[in-house]
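Enquirer: sequence isn't available, so here's the structure alone:
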């Protein structure tokens, strides 16, 4: 029977779909006194109601050209009188909306990746393969960075390496979301992302699927293979694939697993010597409650309540070592864009990691520090 690989089970998974404008509540209009001036939008249905709205106004802010609406300022009692007219469709507070500004996720901030960005470090020229459920090629925060990809599983009605789960897209955004003023920004921002689909829409795949994906990444000559997946038992086929990738210049980074609390439970492929195992921390720099730990862990990165890209052009919060892994993958991409080999980048990430008081079993060399790895301190900026 084929061994099944999948996304490490997540505890405390939080989802929040983004992408909608935030409107002000109507509390201001409701709380106004009768003689207070309010600003309202009046939907009219006739010339007489239009004239009535103008007459009620102390100031006409706007009359729309193509829709029957006026924006006016008027005493609340006058606005209420308009609402009572049969030929007035509605009277509503002229609420406020907010621009959809780009969010700096706390994990990217905590790892000081924004310091690297401020100094021109974008990862441009590096190739990062997300070996996962695929990537949503239509996502506005990922499109500009997408390269090629391949699927090693049956995709059903989904073309090629498209993501029909969401997990791979989430990891892709953490590693390398575009710095475009909207949505989120990744640890790296201009590396080329490649989708290597080895997990189905249900989040599972076989040892052969994963091994084939890793072999493919190595054969393409890509720099980083990000593996936010795992199994509790090893496989010689998978071990061989990981060793092949390492020997061919790929830095494989993998999630340690979500079997915590435990002391010796790092999953595979993270437990292989050819792979850099990543544990997860929370906002307080503590080990995430779900994070696996063990002597194979080499570094820790933020993994609790991480906001990133999701399928359908949306954004979601997820928790897991799956989220910690692409933080390190993005940082590795930046180093390799600067000429580091896979072994040099691995060593550099560990030697510059921050000591946050966790044991080596929990965090390896410490917490990822992107700025330090690239030669900056947290106060450096251009």
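Expert: Received the coordinates, thanks. Keep in mind that this is a model prediction, so the values were computed, not measured.
Enquirer: C-alpha from now on. contacts and neighbour counts both.
Expert: OK.
Enquirer: ok, now which ones touch the residue most central in space within the chain?
Expert: Taking Cα atoms, centre = their mean, the centroid of the chain lies closest to residue 308, which sits 1.9 Å from it. By Cα atoms under 8 Å, 6 or more residues apart in numbering, the residues touching residue 308 are 105, 170, 171, 173, 174, 184, 315, 316, 317.
Enquirer: SS state for the third one?
Expert: Classification of residue 171 by DSSP: H, G, I helix; E, B strand; the rest coil places it in helix.
Enquirer: that one reaches residue 322, doesn't it?
Expert: Yes. Using Cα atoms under 8 Å, residue 171 is in contact with residue 322, at 7.3 Å.
Enquirer: mutual contacts of the two, please.
Expert: residue 228.
Enquirer: second structure follows, compare the two:
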């Protein structure tokens, strides 16, 4: 099972770049000064944590059990750092997907795909004849299908959600969570997460496209809203959820410049629990990879073109794997 998991992970590592690194986005973080992540010592129980929050006039938003933290709206006079029971306090920054997102999910050039049959223009997903995108073939996914098609592998997409009614995804979506409001309404109201999910696990059903692992179990972890924005605490909460629910692989097609201890703490815990994590290195034009891709527990992916040349918008430093990142067709 572990060998099969590694095979799937390696393919998803290379194919994740198809959406996370072709000119889709540049992520940045904005500080929300009134919203903080307060991380307590491991021995501090729930009652004591709540008393400390109340003492400092803060309002509790949510618990993150994996790192023994509480996300709060703080008052003007809070001083959590003075508490011996508090390990550290960090700003709950906002992770944003840039407005200039370019999805390739409609019409495509024949040169951009390897066809089982050619896709027709101006059709609904149900009417589109199935194609294998060029990047899927480039990384050798069809050959991998002789070994495994991803069955039994649980992959979580931490993003804007997944379209649960998409005809090329629905059968593979097995569950999820909305970490923004902490419920199970994890449908995509932006499109980015659905695009990522299609690259990973679009079904082989004679319509649309085929993903790298067409029989994988997809889990939608909606941590970004309809604008592509989300607090880093919601991403941390999503990773926490993945640990609890025995997810095998986590995909994170976003990045920030801040090296946040809380984010790294939960990433390390996920790694200790055997979860393979994949993240885009960032679209920063030859610069350094962003977080969480920088963390040693995470595989950082950079972008190449049809000829294997590094694309100009891709990060270069800190990249672990290079993969197709241009003219990407997905759901």
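Expert: Received it, and whenever you're ready, just let me know what you need. None of the values given here were measured: they were computed from a predicted structure.
Enquirer: TM-score for this pair?
Expert: Superposed pair, TM-score by TM-score structural alignment, normalised by the length of structure 2: 0.65. Supporting alignment: 227 aligned residues with a Cα RMSD of 2.3 Å.
Enquirer: so who does residue 59 of structure 1 touch?
Expert: Residue 59 of structure 1 neighbours (Cα under 8 Å, 6+ apart): 72, 73, 74.
Enquirer: please, which helix or strand holds the second one?
Expert: Spelled out, that is residue 73 of structure 1. strand 69-75 (DSSP states H and E).
Enquirer: any idea how far residue 72 of structure 1 is from the residue in structure 1 sticking out farthest from the centre?
Expert: Farthest-out residue of structure 1 from its mean C-alpha position, per Cα atoms, centre = their mean: residue 48, at 52.4 Å. As for residue 48 of structure 1, its distance to residue 72 of structure 1 is 16 Å (criterion: Cα to Cα, to the nearest Å).
Enquirer: neighbours of the residue lying closest to residue 40 of structure 2 once chain neighbours are set aside, how many?
Expert: What sits nearest to residue 40 of structure 2 in space, not counting adjacent residues and going by Cα to Cα, 6 or more residues apart in numbering, is residue 86, at 4.3 Å. For residue 86 of structure 2, the neighbour count with other Cα atoms under 10 Å is 19.
Enquirer: am I right that residue 322 of structure 2 sits in a helix?
Expert: No. According to three-state DSSP, the state of residue 322 of structure 2 is strand, so it is not within a helix.
Enquirer: corresponding residue for it in structure 1?
Expert: Aligned counterpart of residue 322 of structure 2 in structure 1: residue 300 (TM-score structural alignment).
Enquirer: would you agree that match is in contact with residue 363?
Expert: Yes. Residue 300 of structure 1 is within contact range of residue 363, at 4.8 Å (criterion: Cα under 8 Å).
Enquirer: overlap in contacts of these two?
Expert: Common neighbours of residue 300 of structure 1 and residue 363 (Cα under 8 Å, 6+ apart) are 278, 279, 280.
Enquirer: find the nearest non-adjacent residue to the corresponding residue of structure 2 for the second one, please.
Expert: With TM-score structural alignment as the criterion, the equivalent of residue 279 of structure 1 in structure 2 is residue 302. Closest residue to residue 302 of structure 2 apart from its sequence neighbours, by Cα to Cα, 6+ apart: residue 322 at 4.8 Å.
Enquirer: now do residue 217 of structure 2
Expert: residue 154 (4.8 Å).
Enquirer: quickly note the distance from that neighbour to residue 90 of structure 2.
Expert: Counting by Cα to Cα, the gap from residue 154 of structure 2 to residue 90 of structure 2 is 31 Å.
Enquirer: before we move on, what about residue 30 of structure 2?
Expert: Residue 30 of structure 2 is 13 Å from residue 90 of structure 2, by Cα to Cα.
Enquirer: do the same with residue 204 of structure 2
Expert: Residue 204 of structure 2 is 44 Å from residue 90 of structure 2, by Cα to Cα.
Enquirer: of the two, which one has the most company?
Expert: residue 204 (19 against 15).
Enquirer: what's the counterpart of residue 3 of structure 1 in structure 2?
Expert: Checking TM-score structural alignment: residue 3 of structure 1 goes with residue 93.
Enquirer: wait, doesn't that match sit right on residue 28?
Expert: No. Using Cα under 8 Å, residue 93 of structure 2 makes no contact with residue 28, being 9.5 Å away.
Enquirer: what about the two, which has more around it?
Expert: Comparing residue 93 of structure 2 with residue 28 by other Cα under 10 Å, the one with more neighbours is residue 93, at 22 against 19.
Enquirer: ok, residue 321 of structure 2 to residue 216 of structure 2 distance?
Expert: Distance from residue 321 of structure 2 to residue 216 of structure 2, by Cα to Cα: 22 Å.
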